[in-house]
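Participant: Just to be clear, the model below is a prediction. Sequence and coordinates:
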Amino acid sequence: METLQVILLALIQGLTEFLPISSSAHLILPSQLLGWSDQGLSFDVAVNTGSLFAVVIYFRHDIVTLAKSWFGSLAGSHSQESKLAWWIILATIPAVIAGFMAKDFIETHFRNTLVIAITTIVFGILLWVADRMSKAQLNEFQMGWKKALLIGLAQAMALIPGTSRSGATMTAALMLGLTREAAARFSFLMSIPVSFGAALLVTKDLVESPALIDYQALSLGIVVSFIAAYLCIHYFLKFISQIGMTPFVIYRLLLGGLLLGMLYL
């Protein structure tokens, strides 16, 4: 891979992984517009690992607190942090089940430009509706296990390309009454186990693959993806209460329209 290709794709992955704008919609654009070939499995592993490192390091204090509280709950010591840890685990289950049962079917039938364009637009509209109608009263410690499970079901739907994992989970969270900040924080925290599990599965495929590995490109991809994702998380959480979801909705509609235009014009 050329250095420019590595940097651009890593930036796309790092930024779009946590913004509600669909990483899959963006990752098809460079190949369509610039004629680049598929970046390969090893590069996907690298940039996803960079994004995973970013969210883990950014929320490292929260993760330590949640882990300690969760282990404490096993011994009978319960707190709002231990409840949140259990809700994150519960919210992860639907995506795990859907991933094992439907991943191959989705990859075969839904991973095309038309599906990505339609889901980018449709789920963009749903995000706008959720943001406008949300009562925005609850933080992540107040939602309860039923709401956590529903957000987890939304995360499972994000297996469909163009949906956006963060977009689907934040849409569900807003509809269920969480504030924008709480919706974003819970979405980012619940991405950790799913991203870790996905990284393990893809790494397994990579180890079994006979393809050659460009370690220099992978290293650069990890670093760029990490930096982009870390900055994205920081500034998204800092400004989301002020800017709302409308800019991302508009962007999704424009992006979906561009993809449809590329297909039919």
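Facilitator: Everything's here; your move.

Participant: Every contact and neighbour count from this point should use C-alpha atoms.
Facilitator: Noted.

Participant: Return the set of buried residues in stretch 54-66.
Facilitator: Going by neighbour count (16 or more other C-alpha atoms under 10 Å), the buried part of stretch 54-66 is 54, 55, 56, 58, 59, 63, 66.

Participant: got the residues you listed as JSON lines, with secondary structure and distance to residue 18 columns?
Facilitator: Formatted as JSON lines, these follow (DSSP: H, G, I helix; E, B strand; the rest coil; distance: C-alpha to C-alpha, whole Å):
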{"residue": "54", "secondary structure": "helix", "distance to residue 18": "10"}
{"residue": "55", "secondary structure": "helix", "distance to residue 18": "9"}
{"residue": "56", "secondary structure": "helix", "distance to residue 18": "13"}
{"residue": "58", "secondary structure": "helix", "distance to residue 18": "13"}
{"residue": "59", "secondary structure": "coil", "distance to residue 18": "14"}
{"residue": "63", "secondary structure": "helix", "distance to residue 18": "18"}
{"residue": "66", "secondary structure": "helix", "distance to residue 18": "21"}
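
Participant: Show me which of these is closest to residue 158.
Facilitator: Using C-alpha to C-alpha, residue 55 is the member of the buried residues of stretch 54-66 that sits closest to residue 158, with 18.6 Å.

Participant: these two touch, right, that closest one and residue 233?
Facilitator: Yes. With contact defined as C-alpha atoms under 8 Å, residue 55 reaches residue 233; the gap is 7.5 Å.

Participant: Just give the number of residues close to the closest residue to residue 103 other than its chain neighbours.
Facilitator: Excluding its sequence neighbours, the residue lying closest to residue 103 (C-alpha to C-alpha, 6 or more residues apart in numbering) is residue 159, at 7.3 Å. The burial count assigned to residue 159 is 20, neighbours taken as other C-alpha atoms under 10 Å.

Participant: try this one next to it:
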Amino acid sequence: MSTLEALILGIIQGLTEFLPVSSSGHLELGSYFLNVQSEDNLLFSILVHGATALSTIVVFRKDILELIQGVLKFEWNEETKYASMIVLSMVPVGLVGVLFEDQVEALFGGKILLVGCMLLVTAALLAFTYFNKKHEGSVTFKSAIIIGLAQAVAILPGISRSGSTISTALLLGVNKEKAARFSFLMVLPPIIGAMLLKTKDLVEAPELVTNLPVLSLVVGFVAAFVSGLLACRWMLAIVKRGKLIYFAIYCGIVGSLAVIGSLLF
């Protein structure tokens, strides 16, 4: 992987992790058209996901600190309740990751027809929120598990994690700002957990990193972190203004082009 490829893929990851257009789907498309080897892409994907997790922590540092302080009081307060809902939302994606890891990994690796079809599903989800104007509620334990199920489905390349979770929350009547906040905070534990598991795999098989230039890794990480910061803040403003329909159109176009491209080439 060259430095330029790392820069491009890092920016793609940083932007698409928060914007509702599927980071995994765009990384698959980007890797396919840049002809990046799958084993390089796996390692690089772990690194840039860590960068976007760090950008989430930076943006929501006050919220995270308040949650930690509230939980450490060891009483059933609003912070403990919210943290419990985050933990509950993690259950579906955790089960899928543990029980179907090999099957999920088999879905990656240049399958742009699948990516295109799933981007069309993301487009449909985002479009549905345009017609649902009632967004006054808060996240509950029931909605948390449903949003968690949406996150589990978003393991598929082309299904946007932020798009599916925010759309699900909005369709359940959750307030726009609360939907975006919960969506971004709930993904931190799964990302960190997945990174730890993959790091363990790399420690056990260090030969996998022999062909990865350090400069490319650094450039990719920095690009993903900076673009992630910008995209996270932008996405919060987008959800608040109710402009997800434009991303539905975008996903529809890119998904259609991916499907057509897979059938022609």
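Facilitator: That came through, no problem. Computed from a predicted structure; not experimentally measured.

Participant: what's the TM-score here?
Facilitator: Once superposed, chain against chain, the TM-score is 0.91 (TM-score structural alignment, normalised by the length of the first structure); 259 aligned residues with a C-alpha RMSD of 1.7 Å.

Participant: Report the contact partners of the counterpart of residue 80 of the second structure in the first structure.
Facilitator: In the first structure, residue 80 of the second structure lines up with residue 82, judged by TM-score structural alignment. Applying C-alpha atoms under 8 Å, 6 or more residues apart in numbering to residue 82 of the first structure gives the contacts 66, 67, 69, 70, 72, 73.

Participant: Reformat these into JSON lines and put secondary structure and distance to residue 128 of the first structure next to each item.
Facilitator: Shown next, in JSON lines, are the contacts of residue 82 of the first structure (three-state DSSP; distance: C-alpha to C-alpha, whole Å):
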{"residue": "66", "secondary structure": "helix", "distance to residue 128 of the first structure": "31"}
{"residue": "67", "secondary structure": "helix", "distance to residue 128 of the first structure": "34"}
{"residue": "69", "secondary structure": "helix", "distance to residue 128 of the first structure": "35"}
{"residue": "70", "secondary structure": "helix", "distance to residue 128 of the first structure": "34"}
{"residue": "72", "secondary structure": "helix", "distance to residue 128 of the first structure": "39"}
{"residue": "73", "secondary structure": "helix", "distance to residue 128 of the first structure": "37"}
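
Participant: Out of the residues you listed, which are shared with the second structure?
Facilitator: Among these, the ones still in contact in the second structure (both residues aligned by TM-score structural alignment, their matches' C-alpha atoms under 8 Å) are 66, 69, 70.

Participant: Can you tell me which of these is nearest residue 137 of the first structure?
Facilitator: Lowest distance from residue 137 of the first structure to those (C-alpha to C-alpha) belongs to residue 66, with 22.5 Å.

Participant: burial of the equivalent of residue 173 of the first structure over in the second structure, as a residue count?
Facilitator: Using TM-score structural alignment as the criterion, residue 173 of the first structure maps onto residue 169 of the second structure. Using other C-alpha under 10 Å, residue 169 of the second structure is surrounded by 28 other residues.

Participant: Please identify the helix or strand for residue 169 of the second structure.
Facilitator: Here residue 169 of the second structure is covered by helix 161-171, with elements defined by DSSP states H and E.

Participant: Are we agreed that the residue nearest to residue 103 of the first structure is in a strand?
Facilitator: No. Counting by DSSP: H, G, I helix; E, B strand; the rest coil, residue 159 of the first structure is not part of a strand but coil.

Participant: aligned partner of it in the second structure?
Facilitator: Going residue by residue (TM-score structural alignment), residue 159 of the first structure aligns to residue 155.

Participant: Same check on residue 45 of the first structure?
Facilitator: Using TM-score structural alignment, residue 45 of the first structure lines up with residue 46 in the second structure.

Participant: and its match, what is it in contact with?
Facilitator: Taking C-alpha under 8 Å, 6+ apart as the definition, contacts of residue 46 of the second structure comprise 195, 198.

Participant: how close does the counterpart of residue 105 of the second structure in the first structure get to residue 158 of the first structure?
Facilitator: Applying TM-score structural alignment, one finds that residue 105 of the second structure aligns to residue 107 in the first structure. Remark: distance between residue 107 of the first structure and residue 158 of the first structure (C-alpha to C-alpha, to the nearest Å) = 12 Å.

Participant: report the angle between the axes of whichever helix or strand comes after the helix holding residue 169 of the second structure and helix 161-171?
Facilitator: With elements assigned by DSSP H and E, the helix or strand that comes after helix 161-171 of the second structure is helix 176-186. In terms of direction (axes from the mean of the first three to the mean of the last three C-alpha atoms, to 10 degrees), helix 176-186 of the second structure departs from helix 161-171 by 140 degrees.

Participant: Now do helix 176-186 of the second structure: everything it contacts.
Facilitator: Contacts of helix 176-186 of the second structure (C-alpha under 8 Å, 6+ apart): 18, 56, 60, 86-87, 89-90, 135-136, 138-139, 162, 165-166, 169-170, 236, 239-240, 242.
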